[in-house]
Structure formats: structure tokens, C-alpha cells
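In: structural data only, the sequence is not supplied:
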């Protein structure tokens, strides 16, 4: 089983900076609002069953004294789940996806898979990994977060 571990890369590693990551998982509950609308709420993930949606939030903070440049956050889609299309988010980040276990990344519109000798556009169920690239330096003591959702199989 692939574990949900966010990997952090520094490219290039000229500045000495320390960026820490914290990953949290939430159950996504459907809430009926008083006005008759329906919305989703991220709540504590105490019990998860097949069919549930789970949201993962990866928070980052530069705890070093120098700006962190070229920060890249990689995260696999956990085993026994399926990525929820268009759910990856992260303000100010460039998001790319992999459908081959993290060897190759591309924008969702450009991601393809080769199944049974035929190449086709990748679908949500093909996504194996998500990558957020932060094009701007993360200042000392600055923080932010990225997130995505999956459905439990």
C-alpha cells in the first residue's frame, strides 16, 4: 500500500531554507443548508467507508531564515482511492499530475495514458500522483497549503 507522504524538493538548492510539511485528512460531509442549498464541509475523519470523499490538506511553512525557492510538493493518490477530478488546489501554485506512479508529470489537459496499446487522455481514475510547484519564493516564516480530494473505493 502506498503511503500518503508528501515529498519536498528544492530546485535549485542555493538558499538554505527549511520548509516543513504537515498533512491532514478530512472526511468531506454533505451539508443541507437552511436556505435549501447543499454544500460540502471538511470534518474530522473519524470513520471512513467505501464511497466517502476524503480531502487531504498539505500545509507548508518556511521555518528557516532564508527564502525557499523552487519548492515542489509531490503527493501520491492513496491506494484504494480515486482522485476526484479538478479537486487539486493551491493558491499561487502550478499543478501537474502523473498517471504512471510519479515518473512523468503534465498538466491535466496534456496527461495521457497508454492502455492496451492505445494512447488516450488520462481520466481522474488514472491519476496516481499530484505535484504542486510554487513559482514564487516562500519567505521566512511564511506558510500556505495545497489540497486535493479522493473517493474511497
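Out: It's in. These numbers were taken from a predicted model, which means no experiment stands behind them.
In: can we go C-alpha only for contacts and neighbour counts from here?
Out: Will do.
In: and the next element down the chain from the longest strand seen in the chain?
Out: Determined from DSSP state E, the single longest strand within the chain is strand 19-32. Moving toward the C-terminus from strand 19-32, the first helix or strand encountered (DSSP states H and E) is strand 38-44.
In: second structure follows, compare the two:
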């Protein structure tokens, strides 16, 4: 069983250690782990997760809010990925254009997932989702006084 705090500690540390740039606009970041449930009306609803069991699908939701009256530009966010989860790199999405690259070597090198390789037993192979250690998200702009969200799917290992 994996226990989640409202903001997972490993992600909070990453957000604090790697502030959004540039600091021209006041921008805040919040991260939550949610699961998709169906309501009695048959609609999709996201509910916060406090604990999860192996094999359970989860959704990570990162919200970036620009509280200033000017746009925030050239935003970069690097996040270590939790070893207890396997993320699906193909599901990283947002309502705005984002760039996403991954690392499989502890954050030393980044590339698009399809181009990422790892060395194993003296040979190089295509990286698998379970090899990923970090993710870097690049956002060109967050409009003045607005919020955007980035989501991706994960499964508890």
C-alpha cells in the first residue's frame, strides 16, 4: 500500500527546489493525486487519493496558477518520479501546448520518451516507463490571472 499526502513530499521538494522561471509573474504550483470515479449520474469525477494499492490506476494533476496581471512566460518544471509508480509517458497532457521530456538516469540527461534509451548488460535498449526517473515540463506561457493543469496517468507498482 502506498500512502499519499495532499502534496506528495517528493514532488513538493522538487517544486520548492526548482522554482518556475522566470520570476516576472507570481506563479504557484499545486500537485494532487486523484482517482477517476463514476458518480451516480454516470459522470466522471476526480477524487483525492490518500492510499493506493499495487495495480491501482491514478492520475497526477499539476496546477500552475499565474496570479499576476501579466503573462508568465518560459515556465520550466522538473519533477522526480516516484519509484512506487509507473507513469504512462504518452498520457502527459494539458489544455495548452507543453513540451515534455524524460530522464532515465536520475535527471542527468533528458529526451522525448520515444528517443530515450538505457544501457543494460552492456547493450543499449529503448527505455520503458518503469525506467523513468524524472520528467521536465516546459510551458511557453500562462496567461495573466489564469490557471492551467497538466495531468498524467500512473499505476501503483
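Out: Sure, I can see it. Nothing here was measured: the structure is a model prediction, and the numbers come from that model.
In: need the TM-score from the superposition.
Out: Once superposed, chain against chain, the TM-score is 0.79 (TM-score structural alignment, normalised by the length of the first structure); 144 aligned residues with a C-alpha RMSD of 2.7 Å.
In: quick one on the thing from earlier: which secondary structure elements does the longest strand of the first structure contact?
Out: strand 38-44, strand 53-62 (3 or more C-alpha pairs under 8 Å, 6 or more residues apart in numbering; DSSP states H and E).
In: for the residue of the second structure most remote from its centre, give its distance to residue 113 of the second structure.
Out: Residue distances from the centre of the second structure (C-alpha atoms, centre = their mean) peak at residue 122, which lies 30.7 Å from the mean C-alpha position. Look at residue 122 of the second structure and residue 113 of the second structure: by C-alpha to C-alpha, to the nearest Å, they are 21 Å apart.
In: and residue 135 of the second structure, by the same measure?
Out: Computed as C-alpha to C-alpha, the residue 135 of the second structure to residue 113 of the second structure distance reads 10 Å.
In: overlap in contacts of the two?
Out: Listed as contacting both residue 135 of the second structure and residue 113 by C-alpha atoms under 8 Å, 6 or more residues apart in numbering are 101-102.
In: residue boundaries of the strands in the first structure?
Out: 7-10, 19-32, 38-44, 53-62, 71-76, 81-83, 94-98, 112-115, 118-121, 129-134, 143-152.
In: now what about the longest one, what contacts it?
Out: Pointing back at strand 19-32 of the first structure there. Contacts for strand 19-32 of the first structure (C-alpha under 8 Å, 6+ apart): 5-6, 38-46, 48, 52-64, 68.
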